[in-house]
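> Give me coordinates for this.
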Amino acid sequence: MTETPPRVLTIAGSDSGGGAGIQADLRTLFACGVHGTTAITAVTVQNSLGVSGVSVIPPDVVAAQIETVVEDIGVQAAKTGMLATAEVIAAVAKACDKVHIGRDGDIPFVVDPVAASMHGNPLLRDDAMDALRGELFPRATLVTPNLDEVRLLTGITVRSRDEARDAARALHALGPQWTLVKGGHLYDDPECVDLLYDGETFLELPAARIDTRHTHGGGDTMASSISSALARGLDVPAAVRFGKAFVTRSVAHSYPLGSGVGPVSPLWRLPPIEPER
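All right, here's what the predicted structure looks like:
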């Protein structure tokens, strides 16, 4: 037998099209060499053209998944994705406290506040947005919103790198240890610059902007790769650098799927299957 790899828990919704959500998380975790465990928060009915239905998992079932996994298998990092409702968010916060996930516990906690669709439309009701701010952000080691989510969370519309700094300050005031303002939706910027902030110091992480429409699951992939690095013992800046490089390669290897928007692909990390001779 080989040594048990680091474990990462993803608390998120299922994407029936396989491009985002739990499915994107698990394939990213696998590609990063960690064992992925799950707490499913919702089941979506979706394909490459969009979401046509959502069934929310009862909050007590979500909490039970978290507690059962951590108490037996253990995790070295945890992350969130789509949390659907205020009731689910409250249950996640309580369960994470119970098993020491979060900035005041032993387990790093990456909160990817999935609050907007790929078109920028809100995915959460106002009470769920309030729960994100009040319940999860103060527990987070790192939050990773895109610019649409920044606007919904803070009211700040980011149009420049300077405004991204204002947004990072506003997000940090909500309680996370670190904030990462992702610049992928700042389309007028020739680079894709993400901004990491710890309340004192800003760190800009630039990368080439890749010309592709197939970016489904990019946020999930980045948060999962960062969580993988944290589970392996990297500190937050090093883990974010790894995640930035990982998602940039994944966007570069994105592929068409169905008739709509295809997914980013972490499969570049894996060797192709060669026929036996």
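> When you work out contacts or count neighbours from here on, use the C-alpha atoms and nothing else.
Fine.
> show me what contacts Glu71?
Residues near Glu71 by Cα atoms under 8 Å, 6 or more residues apart in numbering: Val99.
> switch the cut-off to 6 Å
If a contact means Cα atoms under 6 Å, 6 or more residues apart in numbering, then Glu71 has no contacts.
> same question, the one 5 residues further on
Gln76 is in contact with Arg7, Val8, Ile107, Ala231, counting by Cα under 6 Å, 6+ apart.
> Just give the closest residue to the third one, not the sequence neighbours.
For Ile107, the nearest residue in space outside its immediate sequence neighbours is Ile101; the separation is 4.7 Å by Cα to Cα, 6 or more residues apart in numbering.
> now, the most widely separated pair of the contacts of Gln76?
For the contacts of Gln76, the farthest-apart pair by Cα to Cα is Arg7 and Ile107; their separation is 10.8 Å.
> Another for comparison:
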Amino acid sequence: MNSFPQTLTLAGTDSGGGAGIMADLKTMEARHVFGTAVVVAVTAQNTLGVQKSLMLPIDMINAQCASLAADFQIKACKTGMLGDKEHVLAVANNLRQYDFGPLTVDPVMVAKGGAILLEEDAIKTMITELFPLATILTPNLLEAEKIVGQTIDTPSDFKRAAQMMQQMGAKNIVIKGGHKVGEKVQDYVLLANGHEQWLSAPRIDTKRTHGTGDTLSACITAELAKGHSIIQALQIAKNYISQAIAQTIQVGHGHGPLNHWAGQELS
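So this is what the prediction gives:
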């Protein structure tokens, strides 16, 4: 009873289906875990951008968390779009109250189309309230620069930035290098035990990368729920992302979504 691996995403929706909670649940399904969700925000969004967003009342977020905790045995969770400082704090308070397993924090700040998904004054709240709860922190290059207040360019810059984020309370850091120019996409990993590693994959020339960060963090969450180590989860997630980008699907007119069922035979 209740033994199947169960996961949770606390984030915003994407009505276009490519990012946010929609991408998280698709990824969790593809990775063979049962996904649940706490909706923090609702967006009117497509591959061209975010046209409108609405933050849900705090008491509704609290009610969703309480409902899940009363019934499910969640083995791992992740955060995505949290919007503003009040909602960051509400999510952090619930994560302290309930045991939803290891936490992956994806510090979502800006959408592919440029829409701001985390207000400026919420960044400090995320650092002080969520980072100490995070098992894994997964900023992209631009988010990492915003968090540490420094340009990140060289390998030593990546290491210094990751160390700074560890000092802020996060245990294990993955700085995603997709925004850096080069033939390969290289992500820098620094674990709590001091182990460092680069995860590398060929760069694919495509605009169909909407939801990449959400998908990566959701895959990490799924693999942790299945009992994999952090390094195993990261390697599986990196490979899954590479396949999801390479095996493209044609959807929308802008930054198209990933192929979340990549690697699976279709009938």
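> To which residue of the first structure is Tyr240 of the second structure aligned?
By TM-score structural alignment, Tyr240 of the second structure lines up with Phe246 in the first structure.
> picking up where we left off before, sitting in strands, which of the contacts of Gln76 of the first structure do you find?
In strands, defined here by DSSP state E, the members of these are Arg7, Val8.
> compared with the first structure, how much does the longest strand along the second structure deviate?
Identified as the longest strand of the second structure according to DSSP E is strand 34-46. Here strand 34-46 of the second structure, set against the first structure after superposition, deviates by a mean of 0.5 Å using mean Cα distance after the TM-score superposition for the first structure.
> Pull out the buried residues from the helix ranked longest in the first structure.
In terms of residue count, the longest helix belonging to the first structure (DSSP state H) is helix 236-252. For helix 236-252 of the first structure, the neighbour count (16 or more other Cα atoms under 10 Å) marks 236-237, 239-252 as buried.
> wait, what's in contact with the aligned partner of Val110 of the second structure in the first structure?
Under the alignment (TM-score structural alignment), Val110 of the second structure maps onto Ala116 of the first structure. Ala116 of the first structure sits next to Pro122, Leu123, Glu149 when contact means Cα under 6 Å, 6+ apart.
> Of those, which belong to helices?
Those of the contacts of Ala116 of the first structure lying in helices (DSSP H): Glu149.
> Most neighbours among the contacts of Ala116 of the first structure, which one is it?
Among the contacts of Ala116 of the first structure, Glu149 has the most neighbours (other Cα atoms under 10 Å), with 25 neighbours.
> helices and strands around the longest strand of the second structure, which ones?
In terms of contacts (3 or more Cα pairs under 6 Å, 6 or more residues apart in numbering; DSSP states H and E), strand 34-46 of the second structure is packed against strand 6-12, strand 49-55.
> mind checking how far the residue nearest to Ile107 of the first structure is from Asn121 of the first structure?
Using Cα to Cα, to the nearest Å, Ile101 of the first structure is found at 30 Å from Asn121 of the first structure.
> before we move on, what SS does the equivalent of Phe137 of the first structure over in the second structure have?
Using TM-score structural alignment, the equivalent of Phe137 of the first structure in the second structure is Phe131. Look at Phe131 of the second structure: counting by DSSP: H, G, I helix; E, B strand; the rest coil, its state is helix.
> about what we covered before: between Ile101 and Asn121 of the first structure, which has more neighbouring residues?
Ile101 (27 against 12).
> I figured the more buried one hits Val111, correct?
No. Using Cα atoms under 6 Å, Ile101 of the first structure makes no contact with Val111, being 11.3 Å away.
> Pick the most deeply packed of the helices and strands packed on strand 34-46 of the second structure.
Mean neighbours per residue, mean count of other Cα atoms under 10 Å, is largest over these for strand 6-12, with a mean of 27.
> who's in contact with that strand?
Residues outside strand 6-12 of the second structure that contact it (Cα under 6 Å, 6+ apart) are 20-21, 33-42, 74-82.
> Centre of the chain to stretch 128-148 of the first structure, how far?
In terms of Cα atoms, centre = their mean, to the nearest Å, the centre of stretch 128-148 of the first structure is found 11 Å from the chain centre.
> Sounds good, over and out.
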